[in-house]
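In: Quick one, what's the 3D model for this:
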Amino acid sequence: MKPLLYAFSFVLLLPPVSTMAVEKLVVLALTLDKAILRIDGARRVLKVGETSPEGVQLISADTDGAVVKVDGDQMSLPLRGVISPIVDSDDPVSVVLFADDSGFFHAEGHINGYSVRFLVDTGAGSVAMSSHMAERLDIDYRNGRPGYAATASGVVKMYAVSLDKVDVGGIVLHHVTAGVLEGRYPDAPLLGMSFLGQVRMIRDGHKMELTKKY
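Out: Purely as a prediction, here's the structure:
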């Protein structure tokens, strides 16, 4: 399975030395032997050994951090956003996802503070989950607005609720509309358009990038 890659901004402000060409370096994402950087505002994707037009060379990279060389100086940049994202106000949080072997995108996240693994579904009008999942997440869905939804198994009863907080890789949205379907379908919560419609979504083949709009 291809790695799921989280893009959290680790900001490095380089000292104002006149001989140093790069003034600001932001680590947007890391995976094995590859890093996505923002260098003085320009987004660069580097593999180990490659050097950006600004002169930043990627020495090594894994999911924990990267080592780069800038103007002859080598430095380590940890990706600490997995625990506590560090986001610069000029650099919105981004999440980069890679499709699995079946072509589906999954994203680790949280609903009201509970850990979940979403299935990204652009065809779903809202975030959706089973009543079994809602109970596990301590969501009082029966106080939601009742209705019905058509599924592959037929028409099932559904409750429309508002989720206090949905977090996907550091992209945090509040008061997100969701549908809770009675039973155990869907198996995984669906990340639908009530969330995706509020972020910038770019898909390039087997890669999808989500960026918070504001």
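In: CA atoms for contacts and neighbours, from now on please.
Out: Noted.
In: Would you map the helices across this protein?
Out: Assigned by DSSP state H, the chain shows helices spanning 131-136, 193-196.
In: Deepest in the core, which of these is it.
Out: helix 193-196 (a mean of 21; mean count of other Cα atoms under 10 Å).
In: Contacts for it, please.
Out: Contact with helix 193-196 is made by 121-127, 173, 176-178, as judged by Cα atoms under 8 Å, 6 or more residues apart in numbering.
In: In ChimeraX, how would I select the buried members of those?
Out: Per 16 or more other Cα atoms under 10 Å, the buried members of the contacts of helix 193-196 correspond to this ChimeraX selection:
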select :121,122,125,126,127,173,176,177,178
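In: picking up where we left off before, got the helices of the chain as a markdown table, with distance to Val161 columns?
Out: Listed next are the helices of the chain as a markdown table, based on distance: least, Cα to Cα, whole Å:
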| stretch | distance to Val161 |
| --- | --- |
| helix 131-136 | 10 |
| helix 193-196 | 12 |
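In: for comparison, sequence B:
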Amino acid sequence: MRHSELLVCGLLWACMLHAAPQVQVVGLFPNAVVLNVDGTRKLVRVGQSGPQGVEVVAADKNGALLRIDGVERRIELSREYGQGSATPKRPQVSIARSNSGHYWVPGSVQGFPVQFLVDTGATSVAMNEAQASRLGIDFRVLGRPLIVSTANGTVKAWGVTLSSVKVGEIELRGVQASILEGPAPGEVLLGMSFLSRVRWGEEQGLLVLEAK
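Out: All right, here's what the predicted structure looks like:
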């Protein structure tokens, strides 16, 4: 084999060794990002490096600025960068457990931003009447009268169908919700009417939601 052929082979081999890693942003938190690098998932704070030296330069509610092999690249939530990479087949959202032991995640209801509390014990997405009014839900006209059981007893409520509920890149249409009379619950609950339509489970201290 001639010297030139050896040189070309060597360069090709070097390129293979230094191929860009597959990088995915699967979770976003204040000053931290959950990265998935070639299948390795890790929570990495801004200014720190994660698997394969991928550094988190900055992060916001939509994505992160990462330094990959010395080059800064903007990657949105549930988007990948890498050779031949594209949007994942199934969008994922990773949620870190709070100090109180609960899972909180930003999202939206019919286009209005909300902060969800994940509640697997709630049969549906649930909120109080003040929260529903803030989100523009005309539950008294469009809702179905219900009586629901809570930790404090039975409460009057209205059943409605939300046109959309979105968490990260996972958006579901036609989600059932309960609007409870009075101030409870104090949070918008992401209940089973949403969770039963996605795949979910705990991985290394994170709650991972994945579109079906």
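In: returning to that earlier point: and of the helices of structure 1, who's closest to Lys47 of structure 1?
Out: Lys47 of structure 1 lies closest, by Cα to Cα, to one member of these: helix 193-196, at 29.1 Å.
In: quick one: that closest one to chain centroid distance?
Out: 13 Å (Cα atoms, centre = their mean, to the nearest Å).
In: Give me the mean deviation of that helix from structure 2.
Out: Superposing on structure 2 places helix 193-196 of structure 1 at an average distance of 0.6 Å from its equivalents, by mean Cα distance after the TM-score superposition for structure 1.
In: Give me the range in structure 2 that that helix lines up against.
Out: Using TM-score structural alignment, helix 193-196 of structure 1 lines up with residues 192-195 of structure 2.
In: Map Glu135 of structure 1 onto structure 2.
Out: In structure 2, Glu135 of structure 1 lands on Ser133 (TM-score structural alignment).
In: From Ile68 of structure 2, how far out is that match?
Out: Look at Ser133 of structure 2 and Ile68 of structure 2: by Cα to Cα, to the nearest Å, they are 45 Å apart.
In: And for Ala157 of structure 2?
Out: Going from Ala157 of structure 2 to Ile68 of structure 2 by Cα to Cα gives 51 Å.
In: what about the two, which has more around it?
Out: Ala157 (24 against 19; other Cα atoms under 10 Å).
In: wait, what's in contact with the nearest residue to the more buried one once chain neighbours are set aside?
Out: Leaving aside its sequence neighbours, Ala157 of structure 2 sits nearest to Leu180 (Cα to Cα, 6 or more residues apart in numbering; 4.3 Å). Applying Cα under 8 Å, 6+ apart to Leu180 of structure 2 gives the contacts 126-129, 155-158.
In: hmm, try it at 10 Å
Out: 126-132, 139, 146-148, 150, 155-159 (Cα atoms under 10 Å, 6 or more residues apart in numbering).
In: Mind giving me the ChimeraX command for buried ones among the residues you listed?
Out: Here is the ChimeraX command that picks out the buried ones among those, judged by 16+ other Cα under 10 Å:
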select :126,127,128,129,130,131,132,139,157,158,159
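In: how about the contacts of helix 193-196 of structure 1, which pair is most distant?
Out: Greatest spatial distance among the contacts of helix 193-196 of structure 1 (Cα to Cα): Gly123 and Leu173, at 19.5 Å.
In: Would you check how far apart Tyr81 of structure 2 and Val54 of structure 2 are?
Out: According to Cα to Cα, Tyr81 of structure 2 stands 12 Å off from Val54 of structure 2.
In: out of the contacts of Leu180 of structure 2, which are inside strands?
Out: 126-128, 146-148, 150, 155-159 (DSSP state E).
In: Which neighbours do Tyr81 and Val54 of structure 2 have in common?
Out: Common contact partners of Tyr81 of structure 2 and Val54 (Cα under 10 Å, 6+ apart): 21, 23, 37, 68.
In: Out of the residues you listed, who's the most crowded?
Out: Busiest of the shared contacts of Tyr81 and Val54 of structure 2 [other Cα under 10 Å] is Val23, holding 25 neighbours.
In: Distance of the residue mapped onto that residue from structure 1 relative to Val45 of structure 1?
Out: Matched to structure 1 by TM-score structural alignment, Val23 of structure 2 sits across from Val26. Counting by Cα to Cα, the gap between Val26 of structure 1 and Val45 of structure 1 amounts to 12 Å.
In: Next: His132 of structure 1.
Out: Using Cα to Cα, which is the criterion applied here, His132 of structure 1 is 41 Å from Val45 of structure 1.
In: How about Arg142 of structure 1?
Out: 47 Å.
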